[in-house]
Structures are given as C-alpha cells and as structure tokens.
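Asks: Sequence first, then the predicted structure, then my questions.
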Amino acid sequence: MDYTFWAPIKLSISIAITAGLLVLLLGLILGKWMAHRRFKGKLFIETFLMLPLVLPPSVVGFLLIVIFGRNSFIGSIIEKLTGHSIMFTWWAAVIAATVVAFPLMYQSVKTGFQSVNPDIEDAARTDGASEFNITLFVSIPLAIKAIVTGFILSFTRALGEFGATLMFAGNIPGKTQTLPTAIYVAIDSGNMELAWLWVITTIFISFLMLASTYLIK
C-alpha cells in the first residue's frame, strides 16, 4: 500500500486520539461537576452540551466557521497569535471531531460519577482529603468503566466524523483529508477499489473499538 492509502488512515487516527484525549479531560471536569449538582439552568446547560449529538453535521460545521472564522473574535485572536487562520488546518479537524464526540464522553462520565456512592466520597472528605484527591483517587477509580467506555465511543465517533470536518477543515490530502472525506472523494472520482479498502479499514477499526467496550469488566 502506498502513501495515498495510508495517509488518511494515519491522519484520522491521530485526530481521533487527540480529540479523544480532549473530550476525556473536558468530560471528567464537566461530568464530575454536573453529576450531583442541582441548580437553576442545569437542564439548559446539559441540553446545550448534548446538542452536537443531534445537530446535522453541516450545522455544527457552520457554527464552527462562525466561531473560529477569520471574521470572528476568537478567529482573529488566533490568527494574530499564530499568523494564520485555524480553518483548513489539522487543528480544525481536531476541533470538529472534539465537538461532535464530546456528548458521548460527557454522558458516560456523568453517569459513571452518579453511580459512585456519595458516602464513600464523604468519608474521604471526613478524613481530610481535598476535592481534587477525592476525584483522582476515589471517584475516577470507581467510575473507570464508564470513563473508558466513553473514551472508546468518543474515539470511534471522532474517527467517523465527516460533515463538520469537511466544512471547517476542508479536504486537503496529507493535511486534513480524513478517512470519511477520502472515501467520499474516492467514490466521487469512481475509484471504488480504493474506497472499499478505506471502508473496510474504517469498519475494522470501529468494530474493534466497539467490541472492546463489551470486554470491560
């Protein structure tokens, strides 16, 4: 297999891993914070966090362009700091994958933290443990199954992201062309053999990742 075949695979895996680590960090922070708290507006915040799961990818891509585009406040700051727009870059693909994968991680982590017996955490507080240590040494180990499952599902979702990535990161071979966009181009150009190879590769990786969630004990 030549570079043309392997480049989108390597790029997709690197983007999915990076996005997975980002949603893991964000999911742990927000999942822990939201798990046992009750306050006005919680329903609105949780609905907002889960919204990328149900929005059309084109809508997510459009919103990312509005938020991070050159004419936006955030986009202009990034361009001043880095000298170029974040759009149509590797990081744009990572951001798109992170946004669409986050709801799966958040929901899994929150459910995992909610399953932790509060009495165990209270006992650690009574012994003088800080909230950080309680989270690190008590809550996370007890919710580890849900956390690992969330990471695997998020990785798989990031690997298959297409619409938002195409709009926000583009389809630049060797730079932002991921497996889904490469498959689209291959089919559009009539190269069905290459398309099939990428499809089989995607199915194989996704199958292994999803199957591993059933092995978590």
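Replies: Ah, there it is.

Asks: C-alpha from now on. contacts and neighbour counts both.
Replies: Noted.

Asks: Show me the helices in the chain, by range?
Replies: Using DSSP state H, the helices of the chain run over 3-35, 42-50, 57-68, 73-82, 90-114, 118-126, 131-134, 140-142, 144-159, 163-168, 179-188, 192-213.

Asks: Serialize those to a markdown table and add fields for mean neighbour count.
Replies: Below are those laid out as a markdown table (neighbours: other CA atoms under 10 Å):
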| stretch | mean neighbour count |
| --- | --- |
| helix 3-35 | 19 |
| helix 42-50 | 13 |
| helix 57-68 | 18 |
| helix 73-82 | 14 |
| helix 90-114 | 25 |
| helix 118-126 | 13 |
| helix 131-134 | 14 |
| helix 140-142 | 16 |
| helix 144-159 | 24 |
| helix 163-168 | 25 |
| helix 179-188 | 19 |
| helix 192-213 | 15 |
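
Asks: surely residue 143 meets residue 113?
Replies: Yes. With contact defined as CA atoms under 8 Å, residue 143 reaches residue 113; the gap is 5.7 Å.

Asks: nearest spatial neighbour of residue 157, skipping sequence neighbours?
Replies: Closest residue in space to residue 157, ignoring its immediate chain neighbours: residue 101 at 5.6 Å, by CA to CA, 6 or more residues apart in numbering.

Asks: and the closest residue to residue 160 other than its chain neighbours, what is it in contact with?
Replies: Nearest residue to residue 160, sequence neighbours excluded (CA to CA, 6+ apart): residue 180, at 6.2 Å. Shown in contact with residue 180 (CA atoms under 8 Å, 6 or more residues apart in numbering): 160-162.

Asks: Could you report the distance from residue 180 to residue 94?
Replies: 14 Å (CA to CA, to the nearest Å).

Asks: Comparison target below:
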Amino acid sequence: MDGFLAEPAWIALRLSLKVACWATLLDLVFGVALGYLLARKRFPGRELLDALLTLPMVMPPTVLGYYLLVVIGRHGPLGAWLQQMFGINLIFTWQAAVIAAAVVAFPLVLKGARAAFETVDTQLEQAAKVLGISPFGVFLRVTLPLAWRGVLGGTLLAFARSMGEFGATLMVAGSIPGKTQTLSIAVYEAVQAGQDDTANLLVLITSVVCIVVLVAANKLTPNRNPQA
C-alpha cells in the first residue's frame, strides 16, 4: 500500500463515484418524469409499463448485461447506429458502465418518485392551475417541492446501488484498470488474485460510502407513521 490507499484503489474509487453520479443523474431525470406520468395519468397498460420499468430490480444482473450487449453492442441496433453515424463504440468504456448502473438502479428512483407524487394532494395542484400557473409551473412550484423528500430518498438509494453494481457492468464494460474497473469489480479482481488486504480495504470503503448514503436516504424518506 502507498499510504492509506494505493493509487489503483483511488482510481477505482474515483471511477465508481463518477459512474454512480452520472447514472444517478440519468435515473433522476427519467425516473422523475416517468414516476410523475405513472402517478398522475391513467392510460391502458399503465401497470404493465410500471412492471416493465421495475423489471431490472428483480432480474439477474447478468441477464440485464446480456440485454444491454444485444442493444448497445457492435451488432445491436443502438450500438451499430452509434458506430456508423458517430464512430462511437460503447462496449468496454466507462460510459457503458454508466448505462449498466443506470438501468439496474432506475427502479429505485422510479418507485420513490411515483410514491412521493401520489402523496401530493391534487387539490393543491388544481388550485395552482386556477390561479393561472402553467402545468409545468405547477409541477415545479407545487408538486415537486411537496414530493422532494421521497424523490431524493429514492435517488440516494439509486446512487448506493450504482456504487455497488457488478454483474451488468462487468459484462458491458469489462475490467480494465483505470478505465472501467469500478470498486466492486476491483474487489472481485483482488480476491481472485489473492490480495486479501486490498480486497478488505476496498470492501471497507464501499461499505462506508453505502452506509452513509443509506442513512441519509432514511432521514429523507417520509415517515408514514407519525408516532414512530
């Protein structure tokens, strides 16, 4: 070890934080939009759409990784298009790790956002509309401020999940030190190489980060039992 933390471990930590931040940002944007849609709109197939969007929560990560390979791989519809139009190859890049982490963690933001929006009194939204506020203005000035704790709680859980993502990330991004090797993958490689000290340190770092995020998420999640 070089000091408290060896350089490869620092690199893995920085990469994990980078991947988790980008994945969480993507999940926040799409999760809030779709969570609001599912909470406020009634349309045929709404619950089926919810089930499909929640599927990554229960599906094995390796299966998700395979699906991502089919979609963003060189011969996949999205991967082939990006390669042909822009010369972009996502496989075995940190961007692929972001996509994998975002897909796996997305249901946490979606569920948190939908539940939070469903607790907002629609009469308050109607009153704001009567006052002449646009629908988007109502969302920004009424709905979101009332639901922000639940949304942020789900977002923090998604960040923690992104930090620990392994299976899907390994399949689409591989384990390239300094480029795609996140903390969870670095732990796996260290164990395989018999580097127990490195593995223990990486596990400790990952655990501390996730515990801090989970404690913050619990503090922000609305308490449904006022007497608890």
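Replies: Right, received. Where do you want to start? Bear in mind the structure is a predicted one, so any value in this text is a computation, not a measurement.

Asks: The residue nearest to residue 160 of structure 1 maps to what in structure 2?
Replies: Residue 180 of structure 1 maps onto residue 184 in structure 2, with residues paired by TM-score structural alignment.

Asks: So its match versus residue 163 of structure 2, what's the distance?
Replies: Remark: distance between residue 184 of structure 2 and residue 163 of structure 2 (CA to CA) = 8 Å.

Asks: One more: residue 119 of structure 2?
Replies: In terms of CA to CA, residue 119 of structure 2 sits 29 Å off from residue 163 of structure 2.

Asks: quick one on the thing from earlier: can you check which residues contact both of residue 184 and residue 163 of structure 2?
Replies: Common neighbours of residue 184 of structure 2 and residue 163 (CA under 8 Å, 6+ apart) are residue 206.

Asks: re earlier: just the contacts of residue 180 of structure 1 now: which is nearest residue 206 of structure 1?
Replies: Nearest to residue 206 of structure 1 among those is residue 160, at 8.6 Å by CA to CA.

Asks: May I have the residues that are in contact with the aligned residue in structure 2 for that closest one?
Replies: The alignment partner of residue 160 of structure 1 in structure 2, by TM-score structural alignment, is residue 164. Going by CA under 8 Å, 6+ apart, residue 164 of structure 2 touches 183-184, 206.

Asks: show me the contacts for the residue nearest the centre of structure 2.
Replies: Centroid check for structure 2 by CA atoms, centre = their mean gives residue 105 as the closest residue, at 3.5 Å. Counting by CA under 8 Å, 6+ apart, residue 105 of structure 2 touches 24, 27, 56-57, 158-159, 161-162.

Asks: what's the answer for residue 101 of structure 2, then?
Replies: 19-20, 23, 161-163, 165, 168-169.

Asks: Just give me the closest of the residues you listed to residue 64 of structure 2.
Replies: Nearest to residue 64 of structure 2 among the contacts of residue 101 of structure 2, with distances taken as CA to CA, is residue 168, at 5.9 Å.

Asks: Which residues are in contact with that closest one?
Replies: 61-66, 100-101, 104.

Asks: now swap in residue 159 of structure 2 and tell me
Replies: 20-21, 23-24, 105, 213.

Asks: Considering those residues, which are maintained in structure 1?
Replies: Among the contacts of residue 159 of structure 2, the ones still in contact in structure 1 (both residues aligned by TM-score structural alignment, their matches' CA atoms under 8 Å) are 20-21, 23-24, 105.

Asks: Counterpart of residue 80 of structure 1 over in structure 2?
Replies: Under TM-score structural alignment, residue 80 of structure 1 pairs with residue 84 in structure 2.

Asks: Skipping adjacent residues, who's closest to the equivalent of residue 198 of structure 1 over in structure 2 in space?
Replies: Matched by TM-score structural alignment, residue 198 of structure 1 corresponds to residue 202 in structure 2. Residue nearest to residue 202 of structure 2 in three dimensions, not counting chain neighbours: residue 187, with 6.2 Å by CA to CA, 6+ apart.

Asks: roughly how far apart are the one you found and residue 138 of structure 2?
Replies: As judged by CA to CA, residue 187 of structure 2 and residue 138 of structure 2 stand 46 Å apart.

Asks: Which position in structure 1 pairs with residue 73 of structure 2?
Replies: Using TM-score structural alignment, the equivalent of residue 73 of structure 2 in structure 1 is residue 69.

Asks: who touches its match in this structure?
Replies: So residue 69 of structure 1 contacts 75-76, 85-87 (CA under 8 Å, 6+ apart).

Asks: Tell me which two in these are the farthest apart.
Replies: Spatial extent of the contacts of residue 69 of structure 1 (CA to CA) is set by the pair 76 and 87 at 11.4 Å.

Asks: Spell out which residues are contacts of both of these two.
Replies: Both residue 76 of structure 1 and residue 87 are contacted by 68-69, under the criterion CA under 8 Å, 6+ apart.

Asks: Could you measure from the residue nearest to residue 157 of structure 1 over to residue 129 of structure 1?
Replies: In terms of CA to CA, residue 101 of structure 1 sits 33 Å off from residue 129 of structure 1.
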